[in-house]
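Colleague: Got a predicted structure here, sequence first:
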Amino acid sequence: MADSKYFSTTKKGEIHELKEELASLDRPKKKEAVKKVIAAMTVGKDVSMLFPHVVNCMQTEDLELKKLVYLYLINYAKTQPDLAIMAVNTFVKDSQEPNPLIRALAVRTMGCIRVDKITEYLCDPLQRCLKDDDPYVRKTAAVCVAKLFDINPELVEDRGFLDMLRDMLSDANPMVVANALAALQEIQEISGKEVLQITSHMLFKLLAALNECTEWGQVFILDALVSYQVQDSKDAEKIVERVLPRLQHVNSAVVLSAAKVVLRMMEEVRSEELVKVWSKKMGPPLVTLLSAEPEVQYVALRNISLIVQRWPSILANEVKVFFCKYNDPIYVKMEKLEIMIALASERNIDQVLLEFKEYAQEVDVDFVRKAVRAIGRCAVSLEKAAQRCISVLLELIQTKVNYVVQEAVIVIKDIFRRYPNQYESIIGQLCDNLESLDEPEAKASMVWIIGEYADRIDNADELLETFLETFPEETAMVQLQLLTATVKLFLKKPTDSVQRMIQLVLSAATNETDNPDLRDRAYVYWRLLSTDPEAAKDVVLANKPVITDDSSQLEPALLKALMEQISSLASVYHKPADTFVSRQRLAVQTVDTLAAARSFAEEDVAAAAAAAPQATGNGAPAAAAAAVSSAPVVDLLGEDLLGDSTPAAAPAAPAATPGGLDDLLGGLDVAPAAAAAPPAAAPAAAAAAADPFDLLGGMAAAAPAATAAAPSLPQLLGGEKGKGLTVYGQLKRVGGRVVYQLHVNNGSATSVDGLMLQVNNNSFGLAPADQNVAVGTLAPGARGSAAVPMAYNPAKLAQGPANMKLQVAMRSNQLGVFYWDDNIPLAPLLEEGGTIDGQAFLAAWRGLPQEAVQKLDVTIADVEAAKARLGAVNLFVLAHRPVPGTGQDALYVTGRVFGSMQVLLELRLMRGTPGVDVSFKSERQELAAAVFAVVRSSLT
């Protein structure tokens, strides 16, 4: 009889009836009641109140009823931990039953009940079951050890379960071996410690068990073999000899795991003949995977893509297998295209191009675009086939299909960059299709072609003029290309009409745009053209490096890591597992670990104290003491407990006294901007006034300071999370720019290089102007400092309320990717040129919404000194006046936050009296708290 009837009960008073039925002496009735409880639990009803009644049904000889009760216990034991202890005696008793199924069921269920109170009771039954005579019980107990380790790792180590698992690797039953191996691998992954080390003696036992295991047992063994350190090529040959038959297995997971082992061994042998033989045997099994359902095909293709990048010879003759079928899903087609590009060669390019041409006439727009780009990538990769690829692209352009033409223009631009001065004869055909270009990337590509070959296109000025008509409405990508192309045209054909054109473009790019990249590039071009046109030619018309197609190529270190993770999610995502799997490491902090952490912290403090006298000269003892006192305190987790310990900036000299101010809404008597600016900024301001195009003015002197990040910066990364790497850092303002000052200590056992930085979207649009962290190669124990310049990137601007947190990722070639969250201090984001005139202040104050007001517990005796302190943090006093009838002084202050966000302040104070009333207005009122904090710190 079907059990569906249990899922359709909605009677009132059902719980009461179930209690009575569970207490019945009639066994069939009791069993029916438990089934009803399980059904109710399955559909989401809360039946936890029946816990003691269900537990009373455990003591039964009926195996089916016992399984149902155990299922209930697994689900509700967490919510009823005190009552769960009631079941312990029955579990212990069941673990000694003559029936091995009941013994295994008992120990499995105890491992699934994740309640700390009963873990101690699990140890003795588990220890007995690990030595049980029945292999089914032993293999079940082996998995239970991994579950227990996840709950209480100390208990597993203290009771010697890890040693028992290692002994089980020599068990006579292959399934026991496989489960013990799987449990040890899981524990090693959770703990981060090396608990499994395969010896040569153990290796041959695993290979012997391989033939007799189930398919998933074979997967566990094959995955473990990848980590075996091969002693010589003979070991590799023996392993491959035993693993090769697994390539014919019906389970695709076994095939991929076997392929992973063979590929790993191919790295170890030096015989090219042997590698060729193995490669030939690996090709057909991989091809067979493509006959499965689409989902399996996709996983296989993602893995094959990795294999082809490292060993293209394995499938070099199988390119036809990857031709797309009409009924393939789009995700399968896209992956096949990538592999076809990788396998394309001079021998098969004609077949591949014929396929791509067919794909470019399909109805799926995304697939068509990908096919056209594939033709271009083949042209870039294969020099001898470039002419044939261009011929196919020209045929596609003749179809006049809008998106086909645009993609063709994009890839032809890349071909021109790959083969300069070879295929310019086709430019005329491209110019005939200008009306088809409406997408930014296609427009930018065509503009680049016109600018690059302006001396060979008779009407280049007319063509560019058609694009310039819509210059203000174009995207940043197109505007940048139009600016550069117009400059190239002017340098190649300096006619009067072109001269007028360049003046209009430079004027629009410097005065009518909010894009800092476009404006800065226009300033650079303007400076070059106005001072030294010949130097401009050397810069703008210089020979460009030849490009290569690396769009689908992974970095060697990443590819090597992924090759060892074939048949896992990492190989599908093409990312290391630690970038998308967040798993808590349960390594226990011991007294030795704590001592090591403290020793490391003391070493940093001592290094800071030793470095201070050399850096400061006179006054060295005081500087050393300051360096020691400001060093971060490291706790068990490697976190900074003191936060920002950087000393406050020295106050600037007093600013000039501003004139009086009438009523705020009746007009402003504004002090000159130069008087409001801090004296330190005067030389840079004077230089800017003398030469508005001196974009690099004042930066040279600041460079040394920018690269000397002190170890006393707040700690951002450390402990186990840093894998031996400790990073200190903070956002600073140096030489008029925001920089991320970083100090990196390499406490790992390997040299570290290739450090790169990236940030997530944030409230200020902060992004690294250069992602490289220039500390070079850090040997074990070495340290390095760098100042990463930060720029405003609108694409990084997060929407919503202001968040003073910065999510940062740092990648290294050896240790992978690290993540941390950092506080964004507002003071470094206040710009030097943040002044505005009085009328603009008044208009902005009137137009902005209701201000935020806060009373700061600050006492000011000298207003002029207070104005100087505000100027030192780039908050500029526009006007100062007494407030009639109150005895107060009013200061009207403005500043500009990174990203061109103006903030307006009114400060009211009474000299020598505690308390400053601060009113704040801005388009982003949520910045009020951060601005108040800057004002408080500067006035204190």
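Modeller: Right, received. Where do you want to start?

Colleague: can we go C-alpha only for contacts and neighbour counts from here?
Modeller: OK.

Colleague: Now do the strands in the chain.
Modeller: 715-717, 725-734, 737-746, 756-759, 766-768, 783-792, 805-812, 816-823, 852-859, 876-883, 888-897, 901-909, 914-922 (DSSP state E).

Colleague: Please name every helix or strand in contact with the third one.
Modeller: Going back to what we said before, that points to strand 737-746. Judged by 3 or more C-alpha pairs under 8 Å, 6 or more residues apart in numbering; DSSP states H and E, the packing partners of strand 737-746 are strand 725-734, strand 783-792.

Colleague: got it, and the second one?
Modeller: Here strand 725-734 touches strand 715-717, strand 737-746, going by 3+ C-alpha pairs under 8 Å, 6+ apart.

Colleague: Of all the strands of the chain, which one is nearest T475?
Modeller: strand 783-792 (17.1 Å; C-alpha to C-alpha).

Colleague: May I see the buried residues of the closest one?
Modeller: R783, G784, S785, A786, A787, V788, P789, M790, A791, Y792 (16 or more other C-alpha atoms under 10 Å).

Colleague: putting a second one here so we can go through both:
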Amino acid sequence: MARGGRSGRARGEVAEICKALDHLTSMNGAKPEVIQMKRDCFQKLLRYMTQGIDMSAAFVPVTKCVALSKSDLPLKKMQYLYLRTTARQNSSVALLVVQTLLNDCKDLDPTIRGAALRSMASLRVPELMDTVFMAVEAGLRDPHHYVREAAVMGVLKCWHADAAGCRLRGLLGEVERALTADGDAQVVANCLYVMQQVGALKVTRDLVVSLLNHIHSFSDWAQCFVLDIVGDYSPASEEERFDILEVLDFGLSHTNSAVVMATVKLFLNHTAAFPDQQSQVLGRVRDALLTLVSGREHEVVYAALSNTLVLAKRHPDAFAPLFTDFYCRYQDPSYLKALKIDMLVAVTDASNAYDIAEELSQYIRDVDEQLARQAIRAVAAIALKVPEVNGILDRLLLFLGYEKDYVTAETLVQMAVVLRRYPDAAEACVDSIVEVNPETLAGPDERAAYIWVLGEHGQRVQSAPYLLEALVEGFADEAAKVRLALLAAVPRLFFRRAPECRGALGALLAAGAADADVEVRDRALFALRLLRHDVHAAREVLGAPLPLISRPGEEQAAEVEDRIFDEMNTLSVLYRAPAYTFIDPTITSVGAYDTDGEGSEEGVAGQGAPTDPTGMLLDVDTRSEASAGTAAPSPTPGSSVPDLLSLSSGPAAGAGRGAPDLHVGIGFPPAPALAGAGLDLLGDLEAVAGSSPAPAQNLGASLGGSGAGAGQPMDGGIADLLGGLGFGDPTPARPVTAETFAARWAELAHSARSAQVDLPLGVLPAVQANAFRDFADHIGQAGFQTLARPAAGAAPPLAFQLATGAGVLARVALAAPTTSVRVVLEVAGPPGSNLQDALEGLQNLLLCL
């Protein structure tokens, strides 16, 4: 037969199976070799069904083949799987399937009856539910317990398929009757499960007493389920509570770890409101948990240790004397070692802190880098947890000289965390930290921590300004986190050692304001504009002391830990997250809790950016004036709020030095001319803020402090002090003129691309509003700096000149309106520029007006 098409192939496989089944039917089904051949054939049949092939045509051969080997239970189970799948896929044979299963429900063998009834309840074919209900009702009254077990679980399946039909036929009432009247423990356990799943279980004192009296008759699974139910029961008296605990005490020494954990949870729940009793229970529970933790099955040990960790965080005193039981063993897998390290931190107190730190110090030699890093983090966490113990900080300092770079790097990160909590320890630590070669720090976290230490404690280090200056020189090559750390550290040190940090600060702000990363650029512009507005205010903001932290930032919030404790002995413990975070699809992380409490930290270098748009001074003004006729708008007379968003310096007198140069830094205003060549930084500030500068000698005193150059007179006044903020040192950038833009455009004209956008008439007032400043800011979202724009009040046609830090130029022209406003876009750039993306970015922004 041809096998080229899907349908042809299916017919070929169906014929193959039918032929094989007919052949096996003609053989003696009592022989073991024939039975094995039938099993193999059925496995092949099921494999074809798994591949999506419709095998319903083989129904008659399958039935005949099994009829001669009814005593073979594996064969019957495979037949039932085939029948269930066929009934759902092909309604034409559904009635035949049901009749076959009904016949087996009357078989003399209870195992066959139970399996057939289980398959009947699993059909879930709406047209056959009446027949299924009748079979389940008969199964609930079957004399054999195995059939009743299957029938009870069949009620739950019927409930999911047709809840109204179950209520109408009173199936739940039958299950509730069996819960109290049936003499088989497994049937009772199944009844408990079904009633709980449908929300109809009522936990009464009589039910609890009955379950406890027969607790030893249940299987291990059923015992766990009964323990969960009894754990939710509230005893009416103290005597009743003691009776329950006494009856269930056997569970703490049970051979099954699941029963042990369920018993532990019950004991903790029933004594939670009685601290004196719970302290006694903790001793008993602790021994049971330690027995599980010392087992040989790593998976069981991990689950038990995870629950023990949750308990130890709530009651560390109970486990502190036994901290040696949680030392890592050589044969432990890495995931178990990591959990034991967490456990050691949880049980640390003043009596064992040094011994635990000594043990953790040995783990940094482990070949697993992640485990070594976790051991270092654990030592730092102990230093934060028990500061009164001497020697913990010395351990961290010893790690700085370790021969492995990742050990030094992680130690540096943790030292920064410790200094955030105990700044007084800087005198003993900073010198060792500064000796670290920053070239050996490869990751952004450790480089940011190193920079933070220099900025926060640089007054103790003679070479701190020069170390930061060297890092500023490689600003463009650093990760965004490191660049943010530099923008936080250099200004902080500047207010303590201004003369030495002036050059580094100027170069840093120039590079940061031209950065492609929005957060970095905004942070740099914020610092620059704040310095221009008020140096004293800048000192209060940029040099403000950081708040102390009380615990490592990766620790969970207390409310999260409480929720996990309440859900002990569930997956919440393994996932370290409340159940709703991985069960409810609308919430997917623990972030639903507010974990940014006192102990959470933004990062050792303060890398996080402000998120409140109403409190930010960073509404980036990415424009520069292209002609002398376009003046920066002045503050509103009488306004008490200075305009920090308009820092354009106007035409600079120094623009005539040498050939004109095109400044295309992203989001950065034109460079102010240095002192003696036009407006200096102070003069620009005065024009914008409308306030008088502070006297140079007063500023020198206010910016003085420890370190070299502190308190020295600052020759040249504020303009000289902040002269390092000139963005062109050693080659200052010059304002762009129309001639410069035209010349550059002519060079790139061969690469130009253009597009047109038609906008509604209503956008024209929005473009013209606020002297075109809002429109310029809007265009800046695509990474373009507005180099030239029409004068305030200009009428269409309107023309804008734009540029990016990658050298891409753009022209935007808005024609006089007719039925719409036609906008013509043109972009050009050097070889390798992504002009299409630039063009599409501008188009998208225009369509959003």
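Modeller: That came in fine, so what should we check first? This one's a predicted model, so the numbers in the text were calculated from it and none came from an experiment.

Colleague: which two from the buried residues of strand 783-792 of the first structure end up farthest apart in space?
Modeller: R783 and Y792 (29.1 Å).

Colleague: follow-up on the earlier one: which one of the helices and strands packed on strand 725-734 of the first structure lies closest to E318 of the first structure?
Modeller: strand 737-746 (45.9 Å).

Colleague: Now do the contacts for the residue most central in space within the first structure.
Modeller: With distances taken as C-alpha atoms, centre = their mean, A809 lies nearest the centre of the first structure, 5.8 Å away. Listed by C-alpha atoms under 8 Å, 6 or more residues apart in numbering, the contact set of A809 of the first structure reads L757, Q758, V759, V817, F818, Y819, W820.

Colleague: Now do it against D822 of the first structure, distance only.
Modeller: Computed as C-alpha to C-alpha, to the nearest Å, the A809 of the first structure to D822 of the first structure distance reads 11 Å.

Colleague: which residues sit against stretch 745-756 of the second structure?
Modeller: Taking C-alpha under 8 Å, 6+ apart as the rule, stretch 745-756 of the second structure contacts 809, 822-830, 835-836, 839.

Colleague: Closest one of these to N307 of the second structure?
Modeller: Q836 (55.9 Å).

Colleague: corresponding residue for A535 of the first structure in the second structure?
Modeller: Per TM-score structural alignment, the equivalent position to A535 of the first structure in the second structure is A537.

Colleague: show me what contacts the residue in the first structure that A94 of the second structure lines up against?
Modeller: Counting by TM-score structural alignment, A94 of the second structure lines up with A84 in the first structure. Listed by C-alpha under 8 Å, 6+ apart, the contact set of A84 of the first structure reads L73, A77, I118.

Colleague: Could I get the contacts of A809 of the first structure in TSV, plus columns for neighbour count and distance to S233 of the first structure?
Modeller: Output for the contacts of A809 of the first structure, formatted as TSV (neighbours: other C-alpha atoms under 10 Å; distance: C-alpha to C-alpha, whole Å):
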residue	neighbour count	distance to S233 of the first structure
L757	21	40
Q758	17	42
V759	19	45
V817	17	33
F818	19	36
Y819	17	40
W820	16	43
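
Colleague: number of nearby residues for N89 of the first structure?
Modeller: Counted with other C-alpha atoms under 10 Å, residues neighbouring N89 of the first structure total 11.

Colleague: go on, the one 3 residues further on?
Modeller: Applying other C-alpha under 10 Å, we find 19 residues neighbouring V92 of the first structure.

Colleague: I'd say it and P125 touch.
Modeller: Yes. Counting by C-alpha atoms under 8 Å, P125 is a contact partner of V92 of the first structure at 6.2 Å.

Colleague: Can you tell me how far R388 of the first structure is from V308 of the first structure?
Modeller: Distance from R388 of the first structure to V308 of the first structure, by C-alpha to C-alpha: 24 Å.

Colleague: ugh, wrong one, W526 of the first structure
Modeller: Distance from W526 of the first structure to V308 of the first structure, by C-alpha to C-alpha: 48 Å.

Colleague: Likewise for F693 of the first structure?
Modeller: Taking C-alpha to C-alpha, one finds F693 of the first structure at 51 Å from V308 of the first structure.

Colleague: Can you tell me, leaving aside adjacent residues, what's nearest to V757 of the second structure?
Modeller: Excluding its sequence neighbours, the residue lying closest to V757 of the second structure (C-alpha to C-alpha, 6 or more residues apart in numbering) is V823, at 5.1 Å.
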